[in-house]
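Student: 3D model of this:
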Amino acid sequence: MKTTGNTILITGGGSGIGRALAEALHRLGNQVIISGRRRAALDAVVAAHPGMAALTVDMTDPASIAAFAGRAVAEFPALNVVINNAGIMKPEDIGAAPDDLAIAEETIATNLLGPIRLTAALLPHLKGKDDAAILTVSSGLAFVPLAATPTYSATKAAIHSYSMSLRHRLKESGIEVIEIAPPYVQTELMGEAQASDPRAMPLADFIDEVVTLLGTQPTPAEIIVERCKPLRFAAENGTIAAVFDGLNTMHG
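Tutor: You can find the predicted model right below:
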C-alpha cells in the first residue's frame, strides 16, 4: 500500500485505534477524513490536526451510510483508501439473559453490516482510482474467541472471511484489500480500565508496527503485529485449545 499522498477515509476515527491511525497517516502526508457518530469528538481531533476533515455517520443505519458515502465522494473526489475501523465491543451474559439480543444485534449492525454496506457504496468510486485500497479491521479474536464477547468475536471472524472473499473478487481490479487484526490494545473500547491495562499492547506501539507493515512492499494481505500472532496462528500451530483456555481464564 502506498502510505503517503492518499485521500483516506477512516470510520471510527474519533477515538482509539481509529484516531491514532488517522493521526499517524496524517503525519505521513495523507489527506485524512475521519468519521463517527459524535461530532464533538471528531471536531476535537480535527482541531488538533489542521488539514484533517470529519464527517458524521451512523454505521448501524443503511440510509446514513449511503448519504455519508455520497458526501465523502462529492467533497473528496480524490478519495482512494477506506479503512473500515468503526466497531463496538460489549460483554454479553448469554446464560443469564438468553432472550436479550439487543447487544448482539447492535454489534452485528455496527461491526459487520456497516463495513459491508460502506464498501458496497464506495466500490464504484474506488474502481476508478489509482492506488486504491480497502482496509478492514478485524481482531485477534476472529481466530480465538473471547467467550465474554461472543458476538463481537463472531463479527470479527466474519470480517476476516469477508476480507478474504473481497480480496479474491477484486484481485483484477487494482484495489488492494488489507486486513488489520489487532491484539488486545490499550484503548477504551471496553472502558477506561483497558487504556491502562498492562496486559494490553500500548496503542502507540501497535500503530507504529501497523504503519511499518503497511509500508512494506508488497504489503501483506493481513497486518498481524507480533503480539497478535499467537491468536492468529493458533489453529495452524495446533495450540487453539490452549490459547482459548488461557485467553478466557485471563479475561474471566
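Student: can we go C-alpha only for contacts and neighbour counts from here?
Tutor: Noted.
Student: Please, where are all the strands along the stretch 1-150 of the chain?
Tutor: With strands called from DSSP state E, counting those that start in this stretch, the stretch 1-150 of the chain shows them at 7-11, 31-36, 53-56, 81-84, 133-137.
Student: So what touches the third one?
Tutor: Contacts made with strand 53-56 from outside it, assessed by Cα atoms under 8 Å, 6 or more residues apart in numbering, are listed as 32-39, 42-43, 46, 68, 72.
Student: coming back round to it: so which of the strands of the stretch 1-150 of the chain is nearest residue 226?
Tutor: Residue 226 lies closest, by Cα to Cα, to one member of the strands of the stretch 1-150 of the chain: strand 133-137, at 16.2 Å.
Student: And the helices in the stretch 151-252 of the chain?
Tutor: 203-214, 229-232, 234-237, 240-250 (DSSP state H, counting those that start in this stretch).
Student: I'd like these as CSV, with mean neighbour count and distance to residue 153 appended.
Tutor: Converted to CSV, those look like this (neighbours: other Cα atoms under 10 Å; distance: least, Cα to Cα, whole Å):
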stretch, mean neighbour count, distance to residue 153
helix 203-214, 17, 20
helix 229-232, 20, 12
helix 234-237, 12, 15
helix 240-250, 14, 12
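Student: let's see this one next to it:
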Amino acid sequence: MQITGNTVFIPGATSGIGLALAVSLSERGNTVIVGGRRSELLARIREQHPGLDTVQVDTTNKQSIAAAAESVLAAHPDLNMLIAMAGIMRTEDWHAPATFVETAEATVETNLLGPIRLIGAFIEHLQSRPDAVIMTVSSGLAFVPLRVTPTYNATKAAIHQLSESIRLQLADTSVQVVELVPPAVRTSLMPGQETSPIAMPLDEFVAEVVQLIEQNPDARELQVQRVGFLRHAESRGDYDTVVATLNAQDPHARHAGADAA
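Tutor: Presented below is the predicted three-dimensional model:
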C-alpha cells in the first residue's frame, strides 16, 4: 500500500477516524471519495474540504451499496483502494433478550455484513487494478473483550479473521488486504469518548497510521503503539490481567476507553 497516488473510497467516513483519514490521505496526493448516509453531512464535507468527493451510501442496505459502487466506479474508474470504515458501538445487557437482541442485530448488520457487502461490490473491479488495496477496520477489542459491548467485540473479532482469510484467498491477485487495528480514539463513537483522557487524540492516531503506511507499505496489520496493550495480551501471557484492567474502569471511562473503529 502506497501513501500517495491512489483513488480511495471510504464509506462511513463522515466523522471520526474515517473523515480524519480521508483528509490526511487527500493531503498526501490521493483522490478520496467519502461515503455516508446523511446528505447534509456530505454537503458540509464538500464545503469544508473541497478536495474530497462524496457519495451517499447506507452500508446496511444492499441496494444502496450497489448504487454507490456504480456511481463511484463511473466517476472514478481508476479506483484502487476500498477502506471499509463504517461501524457502530453500543452497549448491551445480556440478562434479558429484550435488552440486547435488536442492538446485536444492528451491530452485526453494520460492522460485519456492511464490509462483506462492500467488498463484494468492488472486488471484481479491484482485481483489475495492478496495485489494489482493501483495508478492513477491526479493533483492539477483537483481541480482548469489553464486558458492556459483546456484539461489537464479536464483530471486530470476525473482521480480523475475515481479513486473515480473504488475504489468503486473494494472494493470487493484485489485491492487498490490510487490517487497521485502532485502540481507543477520541471520537463520538461512544458517549464521552471525544474528551476521554484514556482515548488517543484523533490527530495523533491518524498521523501514526500514515507514518506506519509510509514505513511499511507491505504491512498486513496497521497497529499504532497504544493498541499493543490489547492486541498482544494473549501472546505476552497477561491476557487475564488485561481483561481485568480494561473492565475495571468506571462505566464512562470504560465506554470511552474501549475503541473507536
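Student: To which residue of structure 2 is residue 103 of structure 1 aligned?
Tutor: Matched across to structure 2, residue 103 of structure 1 falls on residue 103, judged by TM-score structural alignment.
Student: From the structure, what's the count of residues near its match?
Tutor: Neighbour count of residue 103 of structure 2, defined by other Cα atoms under 10 Å: 19.
Student: Can I get the strands of the stretch 1-150 of structure 1 in JSON lines including distance to residue 186 of structure 1 and mean neighbour count?
Tutor: Listed next are the strands of the stretch 1-150 of structure 1 as JSON lines, based on distance: least, Cα to Cα, whole Å; neighbours: other Cα atoms under 10 Å:
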{"stretch": "strand 7-11", "distance to residue 186 of structure 1": "19", "mean neighbour count": "25"}
{"stretch": "strand 31-36", "distance to residue 186 of structure 1": "20", "mean neighbour count": "25"}
{"stretch": "strand 53-56", "distance to residue 186 of structure 1": "24", "mean neighbour count": "20"}
{"stretch": "strand 81-84", "distance to residue 186 of structure 1": "19", "mean neighbour count": "26"}
{"stretch": "strand 133-137", "distance to residue 186 of structure 1": "16", "mean neighbour count": "23"}
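Student: Distance to residue 208 of structure 1 added to those, as TSV?
Tutor: Shown next, in TSV, are the strands of the stretch 1-150 of structure 1 (distance: least, Cα to Cα, whole Å):
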stretch	distance to residue 208 of structure 1
strand 7-11	17
strand 31-36	17
strand 53-56	22
strand 81-84	17
strand 133-137	16
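Student: For residue 204 of structure 1, which of these is the nearest?
Tutor: strand 133-137 (16.7 Å).
Student: what's the average per-residue distance for that closest one once overlaid on structure 2?
Tutor: Strand 133-137 of structure 1, aligned to structure 2 and superposed, deviates on average by 0.3 Å (mean Cα distance after the TM-score superposition for structure 1).
Student: and for that strand, what are the contacting residues?
Tutor: If you take Cα under 8 Å, 6+ apart as the criterion, strand 133-137 of structure 1 is touched by 1, 80-85, 115, 119, 126, 159, 163, 175-182.
Student: just stretch 30-49 of structure 2 next, same as before
Tutor: Here stretch 30-49 of structure 2 has contacts from 3-14, 19, 22-23, 25-26, 51-58, 72, using Cα under 8 Å, 6+ apart.
Student: before we move on, back to that, and residue 187 of structure 1, which of the helices of the stretch 151-252 of structure 1 is closest to it?
Tutor: Residue 187 of structure 1 lies closest to helix 203-214 among the helices of the stretch 151-252 of structure 1, at 6.8 Å (Cα to Cα).
Student: helices or strands next to that closest one in the packing?
Tutor: Secondary-structure packing of helix 203-214 of structure 1 (3 or more Cα pairs under 8 Å, 6 or more residues apart in numbering; DSSP states H and E): helix 16-27, strand 222-223.
Student: mean deviation (superposed) between the shortest one and structure 2, please.
Tutor: Its match in structure 2 and strand 222-223 of structure 1 itself, once the structures are fitted together, sit a mean 0.4 Å apart by mean Cα distance after the TM-score superposition for structure 1.
Student: can you redo the helices and strands packed on helix 203-214 of structure 1 as CSV with mean neighbour count?
Tutor: Below are these laid out as CSV (neighbours: other Cα atoms under 10 Å):
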stretch, mean neighbour count
helix 16-27, 21
strand 222-223, 20
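Student: Now the terminal residues of stretch 218-229 of structure 2, how far apart.
Tutor: Counting by Cα to Cα, to the nearest Å, you get 23 Å between the two ends of stretch 218-229 of structure 2.
Student: re earlier: with distance to residue 169 of structure 1 as new columns, can the helices of the stretch 151-252 of structure 1 be given to me in CSV?
Tutor: As requested, these are exported to CSV (distance: least, Cα to Cα, whole Å):
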stretch, distance to residue 169 of structure 1
helix 203-214, 21
helix 229-232, 23
helix 234-237, 25
helix 240-250, 29
